[in-house]
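**Q** Sequence first, then the predicted structure:
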Amino acid sequence: MSDFPLNYLTGYGARALAILPLTKGMIAISSIVTLVVALLLLGAIFRSRAAFDPRGLVQDTGPLRWVYLGAALTVAALAGVLVWTMTTMAAAVRTGPEAALSLEVTGRQWWWEVRYLDRAHPSNIFTTANEIHIPIGKFVRVDLRGGDVSHSFWVPALGGKTDMIPGQVNTTWLQADKVGSYRGQCSEYCGKQHAHMAFTVIAESEAQFEAWRTAQLRSVAPADPEPSASAEGRATFQTRCGACHTVRGTSAGGRVGPDLTHVMSRGTIAAGTLPNTLGSLAGWVADPQHLKPGAKMPVLEMSGPEIHSVTAYLATLN
């Protein structure tokens, strides 16, 4: 569970804090407008001064000064909100210091591919899924791609929404002032499992982040030569799952599904749909369509022993 759920009324980073006053201001203005309209409507109902002729037709009752006044106030309010919105958008895209970290996030149906870039040292580039780790207080550049259909990247406690469009790269920024996990969500309807397309941003100290990144760069350990459930599971995984999933250090090199090299280091599976436990893993391997109908992962029709061995192998991928 995230420390900071989907709540757009709080902010813990420069972009979110830039947007927050506008959000609260718009809520206040909308509430006032609704109240005024309701009061005027009630006044018109209970204190109507319209005169009717014998034929039942409404006659002109005088000048339209209230209409003119209402129109003027509306135009002034809309103009003010427009200026406020444009100013806020400019502040939200302002990055401040140079990015300490660059990521590439691609929206898939229905999960998030996260690539950590390092142009100076390409050997330090690695890929993970559905979980983004960032060092606290640092500006992180995020290049967003729509992998199949349009998605939208949204971490409300850290900033606004940015669309992800196939064939186009949009850029956003993350920066967190407080340690913790922040819930993110796709906010552009993208298909059957749109509601189950979540991710987590984990803001941690620089030392913790570097330790996590170092661990993520490691390939998996060599296979155990002795017969075991995990050794059998590795062979089964490479045969049955390796065409779609990657586990670095093995022959599994598929790019259709998430990279599973360090899957057990993540808090959830299936893009926030399930907690990352052995029971959830076994259920997901056995029948992903029951848990997330329409997902790209097919039912592989594995036997009970095969599911047990594959789950035992996945449990070793920390």
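**A** Looks like it came in fine. Everything numeric in this text was worked out from a predicted model, so none of it was measured. Numbers count the residues shown, from 1 in each chain.
**Q** Please make it C-alpha for all contacts and neighbour counts, starting now.
**A** Fine.
**Q** hang on, isn't residue 20 packed against residue 11?
**A** Yes - between residue 20 and residue 11 there is a contact at 6.7 Å, judged by CA atoms under 8 Å.
**Q** quick one, strands of the protein?
**A** 101-108, 111-117, 126-129, 131-135, 140-146, 151-154, 162-164, 169-174, 180-186, 198-204, 268-269, 274-275 (DSSP state E).
**Q** now those strands in a markdown table, with distance to residue 292?
**A** Shown next, in a markdown table, are the strands of the chain (distance: least, CA to CA, whole Å):
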| stretch | distance to residue 292 |
| --- | --- |
| strand 101-108 | 14 |
| strand 111-117 | 11 |
| strand 126-129 | 17 |
| strand 131-135 | 19 |
| strand 140-146 | 21 |
| strand 151-154 | 18 |
| strand 162-164 | 22 |
| strand 169-174 | 28 |
| strand 180-186 | 16 |
| strand 198-204 | 13 |
| strand 268-269 | 11 |
| strand 274-275 | 10 |
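**Q** Quick one: those as CSV, columns for distance to residue 82 and mean neighbour count too.
**A** Shown next, in CSV, are the strands of the chain (distance: least, CA to CA, whole Å; neighbours: other CA atoms under 10 Å):
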stretch, distance to residue 82, mean neighbour count
strand 101-108, 31, 21
strand 111-117, 33, 22
strand 126-129, 38, 20
strand 131-135, 33, 22
strand 140-146, 27, 22
strand 151-154, 22, 24
strand 162-164, 19, 22
strand 169-174, 22, 18
strand 180-186, 26, 23
strand 198-204, 31, 24
strand 268-269, 40, 22
strand 274-275, 41, 17
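**Q** One more to weigh against that first structure:
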Amino acid sequence: MRGVKSGAAIATAIALAGCNMHQSTLAPFGADAVDIRRLFLLMLVGAVVIATGLALLMRHAVRAREGALTHQKGMRVVLWLGGVIPTVVLLGLLVYSLPYMKPRPVGPADMRIAVEGEQFWWRVTYRPPGGGAVETANEVRIPVGRTVAFRLTAADVVHSFWIPGLGGKMDMIPGRTNTLVVRADKAGRYRGQCAEFCGLSHALMALDVVAMEPAAFDAWLAAQRRPAAAVATAADPGARLFAANGCTACHVVGSGSARGIGPDLTHFGARETLAAGILPMTTANVARFIRHPEATKPGVRMPAFPQLSHGEAIAIARYLQGLK
């Protein structure tokens, strides 16, 4: 009995481990995810009904006396349970699900956000109607109640863009652009994930997702177009170390249309996480990632800077955290 209880406890713990309000298809904050949950629950109920029916049929077959089922009755059972009923059920599911397969329409005034998957981070570019492009990284912000079209591609290998609470997943393929159209219905901070194995740190390629009220989103996007508050402080020791160690060769800091090899750091300090949603935004974490990024993300393409002292790394980290 004790073993049964232990097994039940372990199974319950494993099941509850998937119940995350910030990254779960069962806790939707987008209209498309609501439809996906509805279809899932419908099919789950159908599967339970079918499994229960099969269990009862097996129980009846085992307990029936020998010869109770004639060949004619057996063929009738096969016809109904193996042909007619499955056909009707599958046809009903198809008819019910067809409206959900229709893509959401996109108008000229809707927001376009280009997301490019790289090993192992996300390049995010906002292209608002009538405005210039704004680039950031590892964080997606969307307005509640507005249609958003994600234009998805990849720079190196195949990735998969998935925000479980917002909509379905879609592959990101080098040389090809896929479009995922969604609409958030509830404000909050959520999480996305790369859902296609893309290398050693595939499981460490997360994505912060912030659904904002429209007015707050417009104000945030306008702020992103402005230079970061600390860009003008060129005399900052962290800024000098950042430039002296060649960091500007890969990272863009400041406004403009330049595209860096690595993530854009213009408003780095305003983000709540670093390393694509893996670490909290603290000075110690930033400094440690600068010196030894491979310790956090195996296979990362960012070079290590072990020659920097702890104090120098802290100075650069403080400078980057001041970019807001």
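**A** Now that the structure is in, tell me what you want to look at. Remember, predicted model here, so these are calculated numbers, not experimental data.
**Q** Residue 229 of the first structure is nearest to which of the strands of the first structure?
**A** Among the strands of the first structure, strand 268-269 comes nearest to residue 229 of the first structure, with 21.7 Å by CA to CA.
**Q** Pull up the aligned stretch in the second structure for the closest one.
**A** Aligned using TM-score structural alignment, strand 268-269 of the first structure spans residues 273-274 in the second structure.
**Q** Just the residues contacting the matching stretch, thanks.
**A** Here stretch 273-274 of the second structure makes contact (CA atoms under 8 Å, 6 or more residues apart in numbering) with 138, 208, 279-281, 286.
**Q** now do 6 Å
**A** With CA atoms under 6 Å, 6 or more residues apart in numbering as the contact definition, stretch 273-274 of the second structure has outside contacts at 279-281.
**Q** for the first structure, what spans make up the helices?
**A** 14-46, 65-93, 206-217, 229-240, 278-286, 288-291, 304-314 (DSSP state H).
**Q** mind putting those helices in JSON lines, distance to residue 193 of the first structure included?
**A** Listed next are the helices of the first structure as JSON lines, based on distance: least, CA to CA, whole Å:
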{"stretch": "helix 14-46", "distance to residue 193 of the first structure": "27"}
{"stretch": "helix 65-93", "distance to residue 193 of the first structure": "30"}
{"stretch": "helix 206-217", "distance to residue 193 of the first structure": "28"}
{"stretch": "helix 229-240", "distance to residue 193 of the first structure": "24"}
{"stretch": "helix 278-286", "distance to residue 193 of the first structure": "15"}
{"stretch": "helix 288-291", "distance to residue 193 of the first structure": "11"}
{"stretch": "helix 304-314", "distance to residue 193 of the first structure": "24"}
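**Q** Indicate which one of those is closest to residue 153 of the first structure.
**A** Of the helices of the first structure, nearest to residue 153 of the first structure by CA to CA is helix 14-46, at 13.7 Å.
**Q** Now that closest one: buried residues?
**A** Across helix 14-46 of the first structure, burial judged by 16 or more other CA atoms under 10 Å covers 14-20, 22.
**Q** Ok, stretch 91-103 of the first structure next?
**A** Here stretch 91-103 of the first structure shows 91-93, 95, 101-103 as buried, counting by 16+ other CA under 10 Å.
**Q** Closest to residue 118 of the first structure out of those?
**A** residue 102 (7.3 Å).
**Q** how many neighbours does the alignment partner in the second structure of residue 137 of the first structure have?
**A** When the second structure is aligned by TM-score structural alignment, the residue opposite residue 137 of the first structure is residue 145. Residue 145 of the second structure sits with 18 neighbouring residues when counted by other CA atoms under 10 Å.
**Q** List the contacts of residue 145 of the second structure.
**A** Residue 145 of the second structure makes contact with 184-185, according to CA under 6 Å, 6+ apart.
**Q** Ok, residue 158 of the first structure next?
**A** Residue 158 of the first structure neighbours (CA under 6 Å, 6+ apart): 11-13, 16.
**Q** what do you get if the cut-off is 10 Å, keeping everything else the same?
**A** Applying CA atoms under 10 Å, 6 or more residues apart in numbering to residue 158 of the first structure gives the contacts 4, 7-8, 10-19, 173-177, 182-184, 201.
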